[in-house]
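**Q** Quick one: sequence and predicted model below, then my questions.
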Amino acid sequence: MRIIREVEPKRVLEVGTLIGYSAILMGKELDSNARLITIEIDPTVAKIAVNNIRRAEIPPTVEVLVGDAIEVIPKLEGEFDIVFIDADKWQYLEYLQLVEDKLHKGSVVVADNVEQAPSYLDYVKYSGKYLSKYISAGWSGLEVSVKL
């Protein structure tokens, strides 16, 4: 979560909430006037995430949206300073392309388990839109891409 401390974002988008673990970790690094929006496709799992996030008593406003990120992202308004993608690997590129118009120069996109998303990796490395680097995390890793 060093990236959160370095960027000091005011608006964060997470694609793939699951039980809220990543949202809680990010939220602990955000200040109280930040906003974290997280999207979860499974309503049952989203309820668990909401409860976990509430119990964690993290400072920022956290909004858990239930739905398919492919349908939810286009409806979101405003720009994001950080986007964290950890959902269906085969849709990573589509998630990114849907959120691109909500990024500004310097926005950071972090994608987890990118080894399973080769089209995403090719795009962030060779499109000319991002400065991107891989960070190994054991058997998997993160791709951290800064919007140019």
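**A** In hand now; what should we look at? As the structure is a prediction and not an experimental result, all values here were calculated from the model.
**Q** CA atoms for contacts and neighbours, from now on please.
**A** OK.
**Q** got the contact list for L142?
**A** 110-114, 134-136 (Cα atoms under 8 Å, 6 or more residues apart in numbering).
**Q** Kindly recompute the last result at 10 Å.
**A** L142 sits next to 84-86, 109-115, 133-136 when contact means Cα atoms under 10 Å, 6 or more residues apart in numbering.
**Q** H104 and P43, how far apart?
**A** Shown here: H104 relative to P43, a distance of 31 Å by Cα to Cα, to the nearest Å.
**Q** what's the answer for V124, then?
**A** 31 Å.
**Q** More neighbours: these two, which one.
**A** Ranked by neighbour count (other Cα atoms under 10 Å), V124 and P43 place V124 first, with 22 against 13.
**Q** List the buried residues in the host helix or strand of K125.
**A** K125 belongs to helix 118-126 when elements are defined using DSSP states H and E. Under the neighbour-count criterion of 16 or more other Cα atoms under 10 Å, helix 118-126 has 119-121, 123-125 buried.
**Q** then this one, side by side with the first:
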Amino acid sequence: MHFIPEALDTYVVNHTEKEPELLEQLTRETYQKILQPRMLSGPYQGRVLSMLSKLINPKNILEIGTYTGYSALCIAEGMRKDGELHTIDINEELEDFQRKYFDLSPYGHQIHQHIGNATEIIPNLAMKFDLVFIDADKPNYPTYFDIIIDKMNPGGVILSDNVLWSGKVIEDIKKDDLSTKALLSYNKMLVDDNRIETVLLPIRDGLTISRVL
């Protein structure tokens, strides 16, 4: 989803750091072998995630929604050498694909995969987080926030993807559109919560940065 003219978007991409070769390989194989390859973060957003992680320099990272591992590898780039990244996905069929690329990266030994329902897995993770990236099923975004907010370190950052949902958040909502309804509630929840400060960026399909006070 582009919210600026295509020519200007191309200029932005051309003047942004290029993705590492390993991520290019991951993208190619995802498009060759995996359903719904549009779910990849992509090179531009990936560089945004990488830069944010490097600025935060997190020790403990949580990702909700792994898919083929692209975004996990991006946010791992800013992780401390003694850090851990815990990534959760419901689809067990992608586990080996993810692991292959994690192990090809410098961060493989620091990345821990969890397969199953994030609402059940997160409460059992005995740590607090400096960085969380939410990119999973939209109807559960408010639930994920409620679960993770008390597991954040002060100054920690929650990144939420797809919060503009192809612009549907400002359109008339269809009765059966649970995802858009959930995102509307979620976006309002973030801006109203006095435990965090929030900025919504029109990057790709919308990316919210929420800093824990």
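**A** Now that the structure is in, tell me what you want to look at. Keep in mind that what you see is a predicted model, and the values were worked out from it rather than measured.
**Q** What does the superposition give as a TM-score?
**A** Laid over one another, the chains give 0.93 as their TM-score (TM-score structural alignment, normalised by the length of the first structure), with 147 aligned residues with a Cα RMSD of 1.4 Å.
**Q** returning to what we had before: just the buried residues of helix 118-126 of the first structure now: which is nearest R54 of the first structure?
**A** Y120 (32.7 Å; Cα to Cα).
**Q** Which one of the contacts of L142 of the first structure is nearest to R11 of the first structure?
**A** Using Cα to Cα, those come closest to R11 of the first structure at F84, 11.4 Å.
**Q** what residues are up against that closest one?
**A** 12-17, 22-23, 26, 38, 96, 108-112, 142, 144.
**Q** Where in the second structure does the helix or strand it falls within fall?
**A** In the assignment (DSSP H and E), F84 of the first structure maps to strand 80-85. Under TM-score structural alignment, strand 80-85 of the first structure corresponds to residues 129-134 of the second structure.
**Q** what's the average distance of that stretch to the first structure?
**A** Its matched residues in the first structure lie on average 0.3 Å from stretch 129-134 of the second structure after superposition (mean Cα distance after the TM-score superposition for the first structure).
**Q** the longest strand in the second structure is where?
**A** Assignment by DSSP state E gives strand 152-161 as the longest strand of the second structure.
**Q** tell me how far stretch 160-167 of the second structure is from the chain's mean position?
**A** Computed by Cα atoms, centre = their mean, to the nearest Å, the chain-centroid distance of stretch 160-167 of the second structure equals 11 Å.
**Q** now stretch 44-60 of the first structure
**A** Mean C-alpha position of stretch 44-60 of the first structure versus that of the full chain (Cα atoms, centre = their mean) differs by 16 Å.
**Q** Quick one: residues in contact with that stretch.
**A** With contacts defined as Cα under 10 Å, 6+ apart, stretch 44-60 of the first structure is touched by 10-11, 16-36, 38-40, 43, 62-67.
**Q** List the buried residues in that stretch.
**A** Quick answer for stretch 44-60 of the first structure (16+ other Cα under 10 Å): 46-47, 49-50, 52-53, 58-60.
**Q** returning to that earlier point: which among the contacts of F84 of the first structure end up buried?
**A** So, of these, 12-17, 22-23, 26, 38, 96, 108-112, 142, 144 end up buried under the neighbour-count rule (16+ other Cα under 10 Å).
**Q** Out of those residues, which sit inside helices?
**A** 22-23, 26, 96 (DSSP state H).
**Q** Now flag whichever of those is closest to L76 of the first structure.
**A** So of those, ranked by how close each gets to L76 of the first structure (Cα to Cα), first place is L96, at 13.5 Å.
**Q** Counterpart of the closest one over in the second structure?
**A** Aligned against the second structure by TM-score structural alignment, L96 of the first structure finds its counterpart in F145.
**Q** ok, that match - contacts?
**A** F145 of the second structure makes contact with 132, 134, 151, 158, 160, 186, 189-190 under the criterion Cα under 10 Å, 6+ apart.
**Q** cool, and S107 of the first structure?
**A** Contacts of S107 of the first structure by Cα under 10 Å, 6+ apart are 7, 9, 12, 79-83, 100, 130, 145-148.
**Q** what do you get if the cut-off is 6 Å, keeping everything else the same?
**A** 81-82, 146-147 (Cα atoms under 6 Å, 6 or more residues apart in numbering).
**Q** Could you export these as TSV, including distance to Q91 of the first structure and neighbour count?
**A** Conversion of the contacts of S107 of the first structure to TSV gives the following (distance: Cα to Cα, whole Å; neighbours: other Cα atoms under 10 Å):
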residue	distance to Q91 of the first structure	neighbour count
D81	21	22
I82	18	26
V146	19	21
K147	19	18
